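Colleague: Sequence first, predicted coordinates after that:
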Amino acid sequence: MKIKTRFAPSPTGYLHVGGARTALYSWLFARHLGGEFVLRIEDTDLERSTQEAIHAIMDGMNWLNLDWDEGPYYQTKRFDRYNAVIDEMLESGTAYKCYCSKERLEALREKQMEQGEKPRYDGRCRDSHEHHDDHEPCVVRFRNPQEGSVIFNDLIRGPIEFSNQELDDLIIRRTDGSPTYNFCVVIDDLDMEITHVIRGEDHINNTPRQINILKALGAQVPEYAHVSMILGDDGKKLSKRHGAVGVMQYRDDGFLPEALLNYLVRMGWSHGDQEIFSIDEMKQLFSLDAVSKSASAFNTEKLLWLNHHYINHLAPEYVATHLVWHIEQQGIDTRNGPQLADLVRLLGDRCKTLKEMAASCHYFYQDFEQFDADAAKKHLRLVAREPLEQVRAKLAALTQWTPESVHEAIQHTADELGVGMGKVGMPLRVAVTGAGQSPGLDVTVHAIGQSRSLARIDMALEFIAKRA
């Protein structure tokens, strides 16, 4: 049997992390078993579905590199197919027209709730032989079995059973002629030959209805696996109040896709005590057997730890391709300064996100007009003038500009003055970067360049003279 999975988001908002994890599990299951992965946009909710949300879903999938073999399919483009099947079901008797008014249904619902019963359609039109005008408004309902149970083996949760008496006759076509979500899903899974449906646990109650429709059509029923929800660190369902929940917000906040994928795969799945997984390892090792039934709690600190790992362990040239966007957001012109891959090497240890890296790299590319007030007050004092003058002379005399030669110039200055490296290094750091923190001083000064470093030392000496 050829394995085929699908990810089927509704385009009513961004691609959130819960959806992204479901997509990842579905994608990994297919890739692990050499199967195919389908992307389907379930846009039957015409009022809430937007083109903007479709773009957000596509952007998120592309950024995460979750590629699909078929699609994207759109349910709104398949209405003729759904309605053709509904017409066949009306002919065969597995569906029927219901002419009950909204008022009758609301009164029925209120009465059932008063009596402590579960609200459900009472089947009035199920076997009614009353003659109705063909033009009279009606919905079409699925004739759900009234006896027995629906039992399916959830690949994550084990056997699940629903009594058919708990399931009423589902509306499959509205009065305006549009098919309903639960019906469209069934026909899509049938037509697209989906073998495994991996989705969120909020769909468990839809599953028995969908299985009954598939059986009524004489179709093969796929396997189902329902993934638990993701909670915020306060134990409540993940939402906007927990910060970034849309996938592209993580891109904007400076995370690498590899870090988010690694984090998401571990939210409910494990392989021993291993924490770091490459994409290839995920595809090789993933199985639904190892997915937990329990809800997972989102931990931003853990994600930051993973992101820091990937910034420092992926090829700097690759990380730089993701850094470009953040550099552009900062409005930095990188033509005069280190290559971005070198910047990743310089700042990787210090930065947990690419956004942080872009925000802290200005001094490599742009001159500044003033020094950080606290750093200047502490380190650009009169006592720093002589060390700065001497190290400037040595840096100006260098014919080979390398991190090693820069280091030697700083060391020789300290040796000649009989002071510790910090007495030379800290004033020099503030002079060339404008602040009190940077990567190693030799690589920092080297990356800024000889002429700009000298000009900035002159600016610092002028600052000290004015201060004196």
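Modeller: Cool, got the structure.

Colleague: Please count neighbours and contacts with C-alpha atoms only from this point.
Modeller: Noted.

Colleague: Quick check: the gap between I276 and S239.
Modeller: 26 Å (C-alpha to C-alpha, to the nearest Å).

Colleague: Counting neighbours, what do you get for I156?
Modeller: By the criterion of other C-alpha atoms under 10 Å, I156 has 18 neighbours.

Colleague: Look up how far R467 lies from R126.
Modeller: From R126 to R467 the distance is 93 Å (C-alpha to C-alpha).

Colleague: neighbour-wise, which of these two wins?
Modeller: R126 (18 against 11).

Colleague: Give me the nearest residue to the more buried one, chain neighbours excluded.
Modeller: Y96 (6.5 Å; C-alpha to C-alpha, 6 or more residues apart in numbering).

Colleague: before we move on, what SS does the one you found have?
Modeller: Of the three states, Y96 takes strand under DSSP: H, G, I helix; E, B strand; the rest coil.

Colleague: give the contact list for it.
Modeller: Shown in contact with Y96 (C-alpha atoms under 8 Å, 6 or more residues apart in numbering): M89, L90, C125, R126, V140, R141, F142, R143.

Colleague: want to compare, so here's the second one:
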Amino acid sequence: MLRFAPSPISDMSINNLRVAIFNYILSKQLNEQLLIRIEDIDKENNIEGKDKEILEILSLFSIDYSHVVYQSENLKYHQKLAMQLMSKKKAFSCFCGDDKLNELKDEAKKNGKPFKYDGFCETLSDETVLNVNAPFTVRMKKPEQNIKFVDGLKGDFDYTPLDIDSFIILKHDKTPTYDYACAVDDMLYDISTVIRDEKYTSNTPKQIYVRDTLNYSKNIDYIHLPTILDGQDDKNFVKWFIDEGFLPSAIANYLVLLGNKTPNEIFSLEEAIEWFDIKKLSKNSVTFDMDKLKFINKKHILTMDEMRLSKILGFADMDIGKLGKIFLEDSSTIKEIKLKIDLVFIPKSTCEGFEEEFVELKLCMQDAPFFDNFNQLENFITEKTGLKGENLLKPLTYILTGSNNNVNLSDIYPLIKNYLGEIVK
């Protein structure tokens, strides 16, 4: 079983979405289930409703999964196994307060060394521990040997006992820390492969150490993905891209393409399952290219069914879908297309530089019969008003499109002729 383990403390980032997509693809390739584990043990920072939003995003991207679990529901197992570790003298009670730990951190910083726990409470006798009436955390004993593992993308890693240290597994309130909860939960759900961001690489030996100490013998394969760089501020979140009019299919296409060699540049997630090889991904960090995403988004919109595009734009008319594709010539997102569509239907009161012609045209068109093509309409207007050339086309273009840009009205008119009464009112 594979797992995607988001935390409901913030919006889903593009990095997290990429992790979810790769977990989904591998689960299909390996014919294994995909579990969604909501890591909600950080109660103080959890945002209400964020878990539901995460699941909605996964649905939007057609990432299916077997079931959803919440990490906080496993608290009894976290505590039970911690007691087991303590009974075997593999973990110990630590009474060191924040002042003491900050003192050790300041001393390490002064000496230019990373902070390491000094092991003071590890040597306390059982009798002393029983007689101490103070809050305590539970720490793993520092390992005696190096912890090694092979990353499926980046190769061999080797961590010394000093790298791992005597880390906390239960906090003062007896809730689990991140590494300990992950290690236990991966055991509970029989996880076989963990795909996650490379920023968690140094967490892996701690999690392996917890499972080894609990005599869990199943090997878990790890793949740590290079981080996507240049995802600035709000543009790093999936919700921003969706709101800006990028299609989920295009975003997924780009994230699979990023740092990868693919047989085609434009593809669906279903097609990627057939040929994707996670071991061929670049081992280095990858830079997000907004222009590339826009190009891919444009390609996905172009291949979209016109009726579906129309519905996304707020209509149910194939002609509006076709109009959207015409407007795509100098646009790249649904939002940009919708703005152009909206301009067609907004009320227009005048046309700068052609104020008199605008009024005359509008009155003429309001009384005009229905015409099937633009040439017929143009001939009728010319006959009734005498307007020609720029005096006709400039204000007419503005009335029909809400824009002063040069466009081919012969292409646009057949797609909006059924709405003419609304457009020129």
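Modeller: Nice, thanks for sending it over. Here the structure is a predicted model, which is why all the values come from computation and not from measurement.

Colleague: Could you measure from the residue mapped onto the residue nearest to R126 of the first structure from the second structure over to I346 of the second structure?
Modeller: Y96 of the first structure maps onto F92 of the second structure when the alignment is built from TM-score structural alignment. Taking C-alpha to C-alpha as the measure, F92 of the second structure falls 70 Å from I346 of the second structure.

Colleague: try D305 of the second structure
Modeller: The gap separating D305 of the second structure from I346 of the second structure is 26 Å, by C-alpha to C-alpha.

Colleague: More neighbours: the two, which one.
Modeller: I346 (16 against 12).

Colleague: For R392 of the first structure, give its distance to H412 of the first structure.
Modeller: Counting by C-alpha to C-alpha, the gap from R392 of the first structure to H412 of the first structure is 12 Å.

Colleague: Where do the strands of the second structure begin and end?
Modeller: 2-4, 34-38, 67-70, 91-94, 137-140, 147-151, 155-159, 168-170, 193-197, 221-225, 228-229, 286-287 (DSSP state E).

Colleague: out of those, nearest to V19 of the second structure?
Modeller: The minimum distance between V19 of the second structure and these falls on strand 193-197, with 5.7 Å, by C-alpha to C-alpha.

Colleague: so L461 of the first structure makes contact with P387?
Modeller: No. Using C-alpha atoms under 8 Å, L461 of the first structure makes no contact with P387, being 10.4 Å away.

Colleague: which residues does the residue mapped onto F152 of the first structure from the second structure contact?
Modeller: The pairwise alignment with the second structure assigns F152 of the first structure to F149, based on TM-score structural alignment. By C-alpha under 8 Å, 6+ apart, the residues touching F149 of the second structure are D156, F157, D158, P205.

Colleague: got it, and E404 of the first structure?
Modeller: D442.

Colleague: just how off-centre is the helix or strand hosting it within its chain?
Modeller: E404 of the first structure belongs to helix 403-417 when assigned by DSSP states H and E. The chain centre lies 47 Å from the centre of helix 403-417 of the first structure; the measure is C-alpha atoms, centre = their mean, to the nearest Å.

Colleague: Check stretch 111-121 of the second structure too.
Modeller: Distance, centroid of stretch 111-121 of the second structure to centroid of chain: 37 Å (C-alpha atoms, centre = their mean).

Colleague: Identify the residue of the second structure aligned to G177 of the first structure.
Modeller: Aligning on TM-score structural alignment places G177 of the first structure opposite K174 in the second structure.

Colleague: so its match makes contact with Q79?
Modeller: Yes. Using C-alpha under 8 Å, K174 of the second structure is in contact with Q79, at 7.3 Å.

Colleague: Now the common contact residues for those two.
Modeller: Common neighbours of K174 of the second structure and Q79 (C-alpha under 8 Å, 6+ apart) do not exist.

Colleague: N62 of the first structure - how many residues pack around it?
Modeller: For N62 of the first structure, the neighbour count with other C-alpha under 10 Å is 13.

Colleague: And it, what's its match in the second structure?
Modeller: N62 of the first structure maps onto S59 in the second structure, by TM-score structural alignment.

Colleague: wait, what's in contact with K28 of the second structure?
Modeller: I273.

Colleague: Aligned to it, what sits in the first structure?
Modeller: Counting by TM-score structural alignment, the partner of K28 of the second structure is R31.

Colleague: thinking again about what came up before, let's have the strands of the second structure in TSV, adding distance to L17 of the second structure.
Modeller: Below are the strands of the second structure laid out as TSV (distance: least, C-alpha to C-alpha, whole Å):
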stretch	distance to L17 of the second structure
strand 2-4	10
strand 34-38	13
strand 67-70	17
strand 91-94	36
strand 137-140	32
strand 147-151	21
strand 155-159	24
strand 168-170	28
strand 193-197	10
strand 221-225	12
strand 228-229	11
strand 286-287	15
